[in-house]
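A.B. asks: any chance you can model this:
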Amino acid sequence: MSSSDIFFGEFIGTAVLVLLGGGVCAAITFKRSKAYEAGWVAIAFGWGFAVLTGAYIASGPSGAHLNPAVTLGLAIEGGTKWSDVPLYMGSQLAGAMVGAVLVWLAYYGQFKAHLADPEFVSPGPKGEEGLVDIEKQASPKAGPLLGVFSTGPEIRNTVQNVMTEVIATFVLVLAILTQGLNDSGKGLGTLGVLITALVVVGIGLSLGGPTGYAINPVRDLGPRIIHSLLPLKNKGGSDWGYAWIPVVAPLIGAAAAGGVYKLCFA
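C.D. replies: As a prediction, this is how the structure comes out:
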């Protein structure tokens, strides 16, 4: 496959993945959304369908990695050239950022209404009511809508958070590598896309509770960057202190999965 195939496949596929995945997070977060408080099952299935859609789009041109952890696992397994890895990962990050912007545009009114909610209105100086920049007042680690963009732990414990993401990503990447559909070196086949989407749903339901299961560095990093850049008053912090975990831990899990595959299945 050509470099342009890799770029456009991964860029567009990852953008769609983040658009639909971030979209379900937005749908259950905002009060003025018909899916408000739909719950974790909706999140798990929403992200599974997001993977399904993005991967079907990208499976032809690029093999539908859509995830640096998957790219790393396939490179260790031997199905992807190491020289192509930077292009895959760069395209995925760019696509994830664009997908996050599209979520903001699709829910533009809900973003404004959410951040103007009385819950986020505090007395201004001299007793006047007015919106206050929460980030400057309280310096929160995570703002009131960061969950639309990125993941965060329910219990902030670095060792546990890292291990949860490592284990969940290990399951994802090993499931992909053992499908027997990667002999061409192009990544997922048609059936593999469906299997992988169901694996993502299963991981979300079983292992997603502690951290929100990033299992994909760019799925978390790209939207977090966009959150930090969007001109949203009262948006709060982007929790950069946690941001390294959903980037590094999935790569560790993927490397472990690639090693186990070569040792036990190759």
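A.B. asks: from now on I want contacts and neighbour counts done on CA atoms only, so please keep to that.
C.D. replies: Fine.
A.B. asks: now for the lengthiest helix in the chain, which elements pack on it?
C.D. replies: Determined from DSSP state H, the single longest helix within the chain is helix 3-29. Counting contacts by 3 or more Cα pairs under 8 Å, 6 or more residues apart in numbering; DSSP states H and E, helix 3-29 packs against helix 40-58, helix 85-106, helix 146-149.
A.B. asks: looking at these, which is closest to residue 239?
C.D. replies: Across the helices and strands packed on helix 3-29, residue 239 has its closest neighbour in helix 146-149 (8.4 Å, Cα to Cα).
A.B. asks: which strands or helices does the following helix or strand past the closest one pack on?
C.D. replies: Going down the chain from helix 146-149, the next helix or strand is helix 158-177, by DSSP states H and E. On a contact count with 3+ Cα pairs under 8 Å, 6+ apart, helix 158-177 meets helix 68-77, helix 190-207, helix 245-264.
A.B. asks: what lies in contact with the second one?
C.D. replies: It refers to helix 190-207. 40-41, 43-45, 47-52, 55-56, 59, 164, 168, 171-172, 175-176, 179, 181, 212-213 (Cα atoms under 8 Å, 6 or more residues apart in numbering).
A.B. asks: another for comparison:
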Amino acid sequence: MSNGSIFVWETLGTAILILLGAGVVANVVLKNSLGNGGGWLLINFGWGFAVFAGASVAAPSGAHLNPAVTLGLAISDKVEWSKVPVYFAGEMVGAFLGAVLAWAAYKAQFDTHDDLPNTRGIFCTGPTVPTIPWNLVTEIIGTFVLVIWILLSPGAKEAEGGIPQFGNSALGYAAVAFVVIGIGNSLGGPTGYAINPARDLGPRIAYAILPIRDKGSAEWGYSWIPVVGPLVGGALAALLYLALPV
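C.D. replies: Coordinates of the predicted model:
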């Protein structure tokens, strides 16, 4: 597949991922929304199904949607290193666009919300207890679980034409959704489980730019943790995969 096609499919898939993911958080957080007060489980299930929708759409490119996944697949020799920047670019552009679309869908609710300084969490993650080393560890562990599952999942195949195929042979991308929901329910409490650098950084940039009145800080001082942590987690998963007798 050409670099241009990879970029298009990754952009489209990641945009859908973030549109539905940020959308479910907006639905729960914003007061004049039917999902207001729906809670953490609704958010986790919404993100899980967002992954399913985005990955299904981006299937032609291998549906990475996540720089940590791309890095893990490259280290595992399932993706050509020359294609990594193209995947990264599509993932970041798609994440930004998806966040903008989520804001547009909820524009009226943003305009009538009482606590606009605290709307950053609709777009990106943050720790419940700020402590840099342990916040980083949480993101590393969560992403490690995701990427090692992708690499070892039943039905995973070697790259064909530079595009790896992975996923449960029976459930397909729905299986990835269940893994994401599981990570959120079990490991998402401390940091909001970014487990994806593009998922956090793209919407964080969008939040900083969008015309949301009285909005709070984008918290740039924390922003490197949901980027570095997932990349480290993805790399560690790939190194373990290479060391296993598979």
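A.B. asks: report the TM-score for the pair.
C.D. replies: The TM-score (TM-score structural alignment, normalised by the length of structure 2) is 0.94; 240 aligned residues with a Cα RMSD of 1.3 Å.
A.B. asks: which of the contacts of helix 190-207 of structure 1 are buried?
C.D. replies: 40, 43-45, 47-52, 55-56, 59, 164, 168, 171-172, 175-176, 181, 212-213 (16 or more other Cα atoms under 10 Å).
A.B. asks: residues touching the spatially most central residue of structure 1, list them.
C.D. replies: Taking Cα atoms, centre = their mean, the centroid of structure 1 lies closest to residue 219, which sits 2.5 Å from it. Counting by Cα under 8 Å, 6+ apart, residue 219 of structure 1 touches 18, 67, 93, 96, 150.
A.B. asks: of those - the most surrounded one?
C.D. replies: Among these, the one with the most neighbours (other Cα atoms under 10 Å) is residue 96, at 35 neighbours.
A.B. asks: to which residue of structure 2 is that one aligned?
C.D. replies: Aligned by TM-score structural alignment, residue 96 of structure 1 pairs with residue 95 of structure 2.
A.B. asks: so its match makes contact with residue 198?
C.D. replies: Yes. The criterion here is Cα atoms under 8 Å, and residue 95 of structure 2 meets it with residue 198 at 6.0 Å.
A.B. asks: pretty sure residue 94 of structure 2 is touching residue 19, no?
C.D. replies: No. With contact defined as Cα under 8 Å, residue 94 of structure 2 does not count as touching residue 19 (9.4 Å).
A.B. asks: find the nearest non-adjacent residue to whichever residue in structure 2 pairs up with residue 181 of structure 1, please.
C.D. replies: Aligned by TM-score structural alignment, residue 181 of structure 1 pairs with residue 156 of structure 2. Counting by Cα to Cα, 6 or more residues apart in numbering, residue 166 is the residue found nearest to residue 156 of structure 2 once chain neighbours are left out, at 3.9 Å.
A.B. asks: right, and the one you found touches residue 147 too?
C.D. replies: No. The pair residue 166 of structure 2 / residue 147 is not scored as a contact, 10.8 Å apart, by Cα under 8 Å.
A.B. asks: these two - which one has more neighbours?
C.D. replies: residue 147 (27 against 24).
A.B. asks: distance check, the more buried one against residue 72 of structure 2.
C.D. replies: Distance of residue 147 of structure 2 to residue 72 of structure 2, computed by Cα to Cα, to the nearest Å: 7 Å.
A.B. asks: need the residues touching each of those two.
C.D. replies: By Cα under 8 Å, 6+ apart, the residues touching both residue 147 of structure 2 and residue 72 are 234, 237-238.
A.B. asks: picking up where we left off before, take the helices and strands packed on helix 3-29 of structure 1 and lay them out in TSV including distance to residue 263 of structure 1.
C.D. replies: Listed next are the helices and strands packed on helix 3-29 of structure 1 as TSV, based on distance: least, Cα to Cα, whole Å:
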stretch	distance to residue 263 of structure 1
helix 40-58	28
helix 85-106	22
helix 146-149	37
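A.B. asks: for residue 208 of structure 1, find the nearest of those.
C.D. replies: helix 40-58 (8.1 Å).
A.B. asks: returning to that earlier point: so which of the helices and strands packed on helix 158-177 of structure 1 has the densest surroundings on average?
C.D. replies: Of all these, helix 68-77 has the most neighbours on average by mean count of other Cα atoms under 10 Å, namely a mean of 26.
A.B. asks: mean per-residue distance, that helix versus structure 2.
C.D. replies: Here the mean offset of helix 68-77 of structure 1 against structure 2 after fitting is 0.4 Å, by mean Cα distance after the TM-score superposition for structure 1.
A.B. asks: the closest residue to residue 165 of structure 2 other than its chain neighbours and residue 13 of structure 2, how far apart?
C.D. replies: Using Cα to Cα, 6+ apart and skipping the chain neighbours, the partner closest in space to residue 165 of structure 2 is residue 157 (5.2 Å). Counting by Cα to Cα, the separation of residue 157 of structure 2 from residue 13 of structure 2 is 21 Å.
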